[in-house]
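any chance you can model this:
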Amino acid sequence: MSYKERSIWVSLAITLYIWFNYFSELYWSSQQQSLSPERMQSALLTVVIWTIALEILHHLVIAMIDHKNANYDQDERDQKIALLGCKNGYYILSATTIIAVLHLLFPIMSQGLVLALNLPTEYIIINIIIVGALIAEITKFSTQVFYYRRGC
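Next up, the predicted model:
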């Protein structure tokens, strides 16, 4: 397994773990009817800090373990795999951006979601964008892992 592929696997695991915790906290807060904008902001800030810290730590550890390949320049295959991952992630991000805009323009379409979460519309839109960015990032990492395993 190459240095780049190992890094992608760890980033995918970090992303899935941290954001699963974020959404499960929002879910349980919603179930207990204690979900508020302040609680959501606190959870989001925690996620951002943990993501940055774990990504820095993971790159340091992988660079110490495989220091020979840490400064490895991407070859044509790595660039192609990265582009395929970004392309697939971009499609997802574009679709969820359209969904967020539709939610903003036609709030009646998601009236049930607003009532269920009991949050202002701005926070619903923020979470739609967060979900879109998260799914796009997972799609990007998954596509890259797939092509590293299968080959281009």
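
from here on, contacts and neighbour counts on C-alpha atoms
OK.

could you say which helix or strand contains the spatially most central residue of the chain?
Nearest to the geometric centre of the chain sits residue 134, at 2.6 Å (C-alpha atoms, centre = their mean). Using DSSP states H and E, residue 134 falls within helix 121-150.

same thing with residue 96?
Assessed by DSSP H and E, residue 96 sits inside helix 76-105.

point out the other helices and strands that that helix packs with.
Judged by 3 or more C-alpha pairs under 8 Å, 6 or more residues apart in numbering; DSSP states H and E, helix 76-105 is in contact with helix 121-150.

to compare against the first, here's the next sequence to fold:
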Amino acid sequence: MSYKEMTIWSTLVVTIGLLSYYLLGINSLQAAGDLSQETMVSYLYKVVMIAVILEIIMQSVLASIKHKEADLGDDERDKLIELKSTKLGHWFCSAIILMCVFLATQIERVSGRMLLPEVSDLYNIMHFLIIGFLVSEIITIASKAYLYRRDS
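Predicted coordinates:
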């Protein structure tokens, strides 16, 4: 497996793990009755820090293992795969953003019936945006992995 594919698969695993960690953590905070705006924000900071640290460690390890391939640049195939997969992730992310904008315009109608009733409507919309962003990243990375496997 090439360096590019290894980084794609490891990033996919880390991103799926982060989404799972975020959702399970918010769910456990809600089940314990500890979910508030402050705990939600502090938990989000924790998830972001873990994401940055894991990505740095993962990229460093892979670059040290495949140091010759890591120095090579992208070819035309890599750029085309990047463009196609980014397009898919962008469409999903745009749809989530439009859904959240619509939700914000209808806030009087849906207030109190959100997914997380313990926090304000603004934090519920933020929660949807975070999930949407992570799923968009998963779509982008998974489509890269698929396109690399399909072309090889």
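
ok so, going back, just the buried positions in the helix or strand following the helix holding residue 96 of structure 1, please.
Later in the chain than helix 76-105 of structure 1, the nearest helix or strand by DSSP H and E is helix 111-117. Using 16 or more other C-alpha atoms under 10 Å as the test for burial, helix 111-117 of structure 1 gives residue 117.

what's the answer for stretch 89-99 of structure 1, then?
For stretch 89-99 of structure 1, by 16+ other C-alpha under 10 Å, it's 89, 90, 92, 93, 96, 97, 99.

follow-up on the earlier one: does anything pack onto the helix holding residue 134 of structure 1? Which helices or strands?
Using 3+ C-alpha pairs under 8 Å, 6+ apart: helix 121-150 of structure 1 touches helix 3-31, helix 76-105.

tell me the average deviation of the last one from structure 2 after fitting.
Going back to what we said before, that points to helix 76-105 of structure 1. With mean C-alpha distance after the TM-score superposition for structure 1, helix 76-105 of structure 1 departs from structure 2 by a mean of 0.5 Å once superposed.

read off where the helix holding residue 96 of structure 1 ends up in structure 2.
Using TM-score structural alignment, helix 76-105 of structure 1 lines up with residues 76-105 of structure 2.

now do the contacts for residue 123 of structure 1.
Applying C-alpha atoms under 8 Å, 6 or more residues apart in numbering, we find residue 123 of structure 1 in contact with residue 37.

out of the helices and strands packed on helix 121-150 of structure 1, nearest to residue 59 of structure 1?
Of all these, helix 3-31 sits nearest to residue 59 of structure 1, with 7.2 Å by C-alpha to C-alpha.
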